[in-house]
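Colleague: Next come a sequence and a model predicted from it.
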Amino acid sequence: MAVFRGDPCGITCLILTYTAIFYADYVIVHWVVLQTMLESLWGAFHALLFNTLVFLTVMAHVRAVFSDPGIVPLPQSRVDFSDMHAGGEKNDDWTVCARCEMYRPPRAHHCRICQRCIRRMDHHCPWINNCVGEWNQKYFLQFLMFVGLMSIYSLSLIAYSWIKDCPDCSKEMAVKQNRLLHSVILSMESILFGLFVIAIMCDQMQAILSDETAVEQ
């Protein structure tokens, strides 16, 4: 079941995410590869490989955004809680969600943004405008991994382009200045997002290894 949240913060983060991804693709292809590797087969190789990473990143992100994180379906009829207190327990560690007015399975938690209970909810991530839960955590991890690889690859190509100056840069000062400007901006973006996703990925791996979500910690 595809889902999408109308949360303004989440939508803003989606726009920023795709702006950053496609800006990185533009800088690498136009200002790095075409300026320093145009006459080499390595240029075609790096352009193809980087765009493959961009494609995989977008696909993982789209699946994380629109995949059902593990939404607990609402009951068809009103549940009678007269025999127990709200927040009490049912058989097999099922609990009551006072907001959804239903029983929820073990380790499910209510998200105040999604307004639903999510199975094994880890956290609500504005960068995917969705909860990270039992059913979409793998897509979220894939997205983090590909963003990290894009960041490392971008920094490597930029460093190489600085070592090997482009042929036209010595002739046209404007080309050199624009290339330098875009390279600096992308380097800052790559460092920022690279460190950010590494920190989140470490947190996610720790949660998986300890079998304990961020909500439960």
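Modeller: Structure's in. What do you need?

Colleague: can we go C-alpha only for contacts and neighbour counts from here?
Modeller: Fine.

Colleague: Buried residues in the longest helix seen in the chain, which are they?
Modeller: Counting residues, the longest helix in the chain under DSSP state H turns out to be helix 173-210. Under the neighbour-count criterion of 16 or more other CA atoms under 10 Å, helix 173-210 has 175-176, 179-180, 182-183, 186-187, 189-190, 193-194, 197, 201, 204, 207 buried.

Colleague: Tell me who's in contact with the most centrally placed residue in the chain.
Modeller: Nearest to the geometric centre of the chain sits residue 143, at 4.8 Å (CA atoms, centre = their mean). Counting by CA atoms under 8 Å, 6 or more residues apart in numbering, residue 143 touches 57, 58, 60, 61, 64.

Colleague: any idea how far it is from residue 13?
Modeller: Per CA to CA, to the nearest Å, residue 143 is found 14 Å from residue 13.

Colleague: Secondary structure, neighbour count and distance to residue 51 added to the contacts of residue 143, as TSV?
Modeller: Output for the contacts of residue 143, formatted as TSV (DSSP: H, G, I helix; E, B strand; the rest coil; neighbours: other CA atoms under 10 Å; distance: CA to CA, whole Å):
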residue	secondary structure	neighbour count	distance to residue 51
57	helix	23	10
58	helix	19	10
60	helix	21	14
61	helix	25	15
64	helix	28	20
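
Colleague: this is the comparison structure:
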Amino acid sequence: MEYEYLVHRREADVHNRCCGGWVWCIRDICGIICAILTWLLILYAEFVVMYVMLLPSPYPIYSTVNSLIFQTFAFLAFASHLRTMFTDPGAVPKGNATKEMIQQMGFREGQVIFKCPKCCSIKPERAHHCSVCQRCIRKMDHHCPWVNNCVGENNQKYFVLFTFYIAVISVHALFLSVNQFVICIRHEWKECTYYSPPATVVFLLFLIFEALLFAIFTAVMLGTQMQAIWNDETVCIDEMEVKC
């Protein structure tokens, strides 16, 4: 297939790359802020779960088991986020829509091909141009500011895992928060936490709000992604194309 040449072709294209071209990265201030905010929210959940609820818990087995579960899925969520963020989603080489390149790719005479007028690249089937990445992305689903990257052919599996792990730790945090209220009331707020009752209530309420919000958001996103994968389709709408 002619477009396979685009996938395997290695060239000195350093656009949207850092560390000498080895790492894919998008220099978008909004995306960077959202990614950092995601890390901070995960760290906040870590703080409340570990230092407000589990470590001070009077039940050592309950504390140990839930700590292992939460830490495992939190680590997997963080790792999946980094893989999604720093993986090339499937960018088509920029500026390859030249007559010489078209001849090298072996297109038949009279064959219709599509050229992106924005990044001057030959667009494979189901490729879309991202205005943030300023590239055409193979099987682009959408650009997600929370991972500061497009979700495309090469990193969609990491994005699906990220949404799954975030949904799991969100539900787990909700369970732990509600249970913590029960434990603290039963012990009359003694020996259930290192912090005062007002501070503990504030920590737990904010965690419940965060966990509930992200549980709903990631569950919906996960369902959308699984449906798209099952139907072998993408939700992105084609932008303007030019026939060559």
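Modeller: That came in fine, so what should we check first? The model shown is predicted, which means the values in this text are computed figures rather than measured ones.

Colleague: care to give me the TM-score?
Modeller: Taking TM-score structural alignment, normalised by the length of the first structure as the basis, the two superposed chains have a TM-score of 0.87; 208 aligned residues with a CA RMSD of 2.6 Å.

Colleague: Make a markdown table out of the contacts of residue 143 of the first structure and add distance to residue 105 of the first structure.
Modeller: Shown next, in a markdown table, are the contacts of residue 143 of the first structure (distance: CA to CA, whole Å):
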| residue | distance to residue 105 of the first structure |
| --- | --- |
| 57 | 32 |
| 58 | 32 |
| 60 | 27 |
| 61 | 27 |
| 64 | 22 |
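
Colleague: So what's the residue count around the aligned residue in the first structure for residue 50 of the second structure?
Modeller: Aligned by TM-score structural alignment, residue 50 of the second structure pairs with residue 29 of the first structure. Neighbourhood size, residue 29 of the first structure [other CA atoms under 10 Å]: 20.

Colleague: Pretty sure residue 127 of the second structure sits against residue 136.
Modeller: Yes: counting by CA atoms under 8 Å, residue 136 is a contact partner of residue 127 of the second structure at 6.1 Å.

Colleague: Superposed on the second structure, what's the mean shift for the longest helix of the first structure?
Modeller: Compared with the second structure after fitting, helix 173-210 of the first structure has a mean deviation of 1.4 Å; criterion: mean CA distance after the TM-score superposition for the first structure.

Colleague: Check the offset of that helix from the chain's centre.
Modeller: 13 Å (CA atoms, centre = their mean, to the nearest Å).

Colleague: for stretch 81-90 of the second structure, same thing?
Modeller: 8 Å.

Colleague: Residue range in the first structure corresponding to that stretch, please.
Modeller: The aligned range for stretch 81-90 of the second structure is 61-70, by TM-score structural alignment.

Colleague: Please list the outside residues in contact with the matching stretch.
Modeller: 1-4, 118-121, 128-137, 139-140, 143.

Colleague: at 7 Å what do you get?
Modeller: 1-4, 118-119, 128-136, 139-140, 143 (CA atoms under 7 Å, 6 or more residues apart in numbering).

Colleague: Which of the residues you listed fall in strands?
Modeller: Members of the contacts of stretch 61-70 of the first structure lying in strands (criterion: DSSP state E): 118, 130, 131, 132.

Colleague: Could I get the contacting residues of the first one?
Modeller: What it means is residue 118 of the first structure. With the criterion set at CA under 7 Å, 6+ apart, residue 118 of the first structure makes contact with 69, 70, 71, 72, 108, 109, 110, 133.

Colleague: close enough to count as contact, the fifth one and residue 123?
Modeller: No: with contact defined as CA atoms under 7 Å, residue 108 of the first structure does not reach residue 123; the gap is 11.5 Å.

Colleague: Which one of those two is surrounded by more residues?
Modeller: residue 108 (24 against 16).

Colleague: Quick check on the contacts of stretch 61-70 of the first structure: which are buried?
Modeller: Applying 16+ other CA under 10 Å to these flags 118-119, 128-136, 139-140, 143 as buried.

Colleague: ok, of these, which one's closest to residue 24 of the first structure?
Modeller: residue 143 (15.6 Å; CA to CA).

Colleague: For the aligned residue in the first structure for residue 144 of the second structure, which non-adjacent residue is closest in space?
Modeller: Under the alignment (TM-score structural alignment), residue 144 of the second structure pairs with residue 125 of the first structure. In this structure, residue 125 of the first structure finds its nearest non-sequential neighbour in residue 131, 5.8 Å apart by CA to CA, 6 or more residues apart in numbering.
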